[in-house]
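# what follows is a protein structure lacking sequence information:
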């Protein structure tokens, strides 16, 4: 008779997730000061730094999703976009929080009133867009308009 199946081990997967973190921290430390100096010399708002960091974090999945959209693979694009958001919320935010705590830096997640309005509008629009199971160009245009409103809150 064949041997009984063994329980799946999460050890190797956890190892693959945790090993690169020190390298990411080192690269971040090396690049943070020049980036801050550049943005300060450009008189860029502080929130723009966070926007750039989020853009860098989301770019691999975002580019893959855009490629899927261009190939008319809507389901694949949605899976990539939602996976990207899930990874950001469940992995990046806790890691950034731990790094801030370990380095003694303050981390503020607070939103001002304009950003809260844009966030609530985005949540309502997402609910409307995705609860029906069908989206259209108008939904996409509304999402792009909210993104433009968010960018305006950064530079206002």
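Done, it's in. In this text the structure is predicted, and so the values were computed from the model without any measurement.
# can we go C-alpha only for contacts and neighbour counts from here?
Noted.
# name the element residue 53 belongs to?
helix 46-70 (DSSP states H and E).
# now tell me what touches that helix from outside.
With C-alpha atoms under 8 Å, 6 or more residues apart in numbering as the test, helix 46-70 has contacts from 36, 39, 74, 76-78, 80-81, 83-85, 88, 154-155.
# and the two most separated of those residues?
36 and 74 (37.1 Å; C-alpha to C-alpha).
# quick one, helices of the chain?
Under the criterion DSSP state H, the chain contains helices at 11-18, 21-41, 46-70, 74-87, 93-103, 113-131, 137-155.
# let me have these in a markdown table, extended by mean neighbour count.
Below are those laid out as a markdown table (neighbours: other C-alpha atoms under 10 Å):
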| stretch | mean neighbour count |
| --- | --- |
| helix 11-18 | 10 |
| helix 21-41 | 12 |
| helix 46-70 | 15 |
| helix 74-87 | 16 |
| helix 93-103 | 12 |
| helix 113-131 | 14 |
| helix 137-155 | 14 |
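# for residue 80, what are its contacts?
Here residue 80 is in contact with 61-62, 64-65 (C-alpha under 8 Å, 6+ apart).
# hmm, try it at 10 Å
Listed by C-alpha atoms under 10 Å, 6 or more residues apart in numbering, the contact partners of residue 80 are 60-66, 68, 74, 86.
# now do residue 24
Contacts of residue 24 by C-alpha under 10 Å, 6+ apart are residue 30.
# mind listing what residue 119 touches?
Counting by C-alpha under 10 Å, 6+ apart, residue 119 has contacts 111, 113, 125, 146-147, 150.
# let's see that with 6 Å instead.
Residues counted as contacts of residue 119 (C-alpha atoms under 6 Å, 6 or more residues apart in numbering): none.
# next one for the comparison:
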């Protein structure tokens, strides 16, 4: 059975470059924010989303700087949603470690999530990646709608199968 490192092998060099760029994309002049983003980077996940970006690019024209920006945008967005989800769900652990809200409280966690989202959006805007920005903005809109629909239906306990699948899709 293949493990994640076996799957990453064809794009290992790109992932290494990505990791450096991803860390750099989170830098701030605010020491607290740098401390928190350093904490996030040290506890990175499997990086499935950047892998999908690199594999998709490699079979459809090749990997370039825009690919790296796309991977960073997707990972920044994903990380922001995880930070926000932990606040919404009152979750104090993420991947076996304390969540941002557990260590720094909800107010800071929400602001960190917002910061990560804005860094990703600015990365796209500053480089004219408007097509990617449109796709990602639509995804964020749908994720937010899905989360709110889930909250609404969980409170009212009237979830049909159709709504259940719509929440999952979003």
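Right, received. Where do you want to start? Here the structure is a predicted model, which means the values were calculated and not measured.
# tm score of chain vs chain?
Superposed pair, TM-score by TM-score structural alignment, normalised by the length of structure 1: 0.35. Supporting alignment: 110 aligned residues with a C-alpha RMSD of 5.8 Å.
# ok, back up a step: angle of the helix holding residue 53 of structure 1 against helix 137-155?
160 degrees (axes from the mean of the first three to the mean of the last three C-alpha atoms, to 10 degrees).
# run the chain-centre distance for helix 46-70 of structure 1.
7 Å (C-alpha atoms, centre = their mean, to the nearest Å).
# over to stretch 73-89 of structure 2?
The answer for stretch 73-89 of structure 2 is 5 Å, by C-alpha atoms, centre = their mean.
# same check on stretch 21-28 of structure 1?
18 Å.
# what comes up buried for the host helix or strand of residue 163 of structure 2?
Per DSSP H and E, residue 163 of structure 2 falls inside helix 161-169. Residues of helix 161-169 of structure 2 classed as buried: residue 167 (neighbour count, 16 or more other C-alpha atoms under 10 Å).
# structure 2: helices as residue ranges?
4-8, 12-25, 31-42, 48-59, 65-88, 100-126, 130-156, 161-169.
# show me what the fifth one is packed up against.
Think helix 65-88 of structure 2. Packing partners of helix 65-88 of structure 2 (3 or more C-alpha pairs under 6 Å, 6 or more residues apart in numbering; DSSP states H and E): helix 100-126.
# change it to 10 Å
Counting by 3 or more C-alpha pairs under 10 Å, 6 or more residues apart in numbering; DSSP states H and E, the packing neighbours recorded for helix 65-88 of structure 2 are helix 12-25, helix 31-42, helix 48-59, strand 93-94, helix 100-126, helix 130-156.
# quick one: work out the angle between that helix and helix 100-126.
Using the same axes, to 10 degrees: helix 65-88 of structure 2 against helix 100-126 is 150 degrees.
# tell me how many other residues crowd residue 33 of structure 2.
Using other C-alpha atoms under 10 Å, the number of residues around residue 33 of structure 2 comes to 17.
# ok, now how distant is it from residue 20 of structure 2?
18 Å (C-alpha to C-alpha, to the nearest Å).
# residue nearest the centroid of structure 2?
Central residue of structure 2 (C-alpha atoms, centre = their mean): residue 78, 1.2 Å from the mean position.
# my read: that one touches residue 117, true?
Yes: between residue 78 of structure 2 and residue 117 there is a contact under C-alpha atoms under 10 Å: 8.6 Å.
# hey, what's in contact with both of the two?
With C-alpha under 10 Å, 6+ apart as the test, residue 78 of structure 2 and residue 117 both reach residue 140.
# and the gap between residue 98 of structure 2 and residue 86 of structure 2?
10 Å.
# span of stretch 84-99 of structure 1 from start to end?
End-to-end for stretch 84-99 of structure 1, by C-alpha to C-alpha: 21 Å.
# repeat for stretch 11-24 of structure 1
In stretch 11-24 of structure 1, first residue to last residue: 21 Å (C-alpha to C-alpha).
# could you do stretch 117-134 of structure 2 as well?
End-to-end for stretch 117-134 of structure 2, by C-alpha to C-alpha: 14 Å.
# what sits up against it?
With C-alpha under 10 Å, 6+ apart as the criterion, stretch 117-134 of structure 2 contacts 22, 25-28, 66, 69-81, 111-113, 115-116, 136-140.
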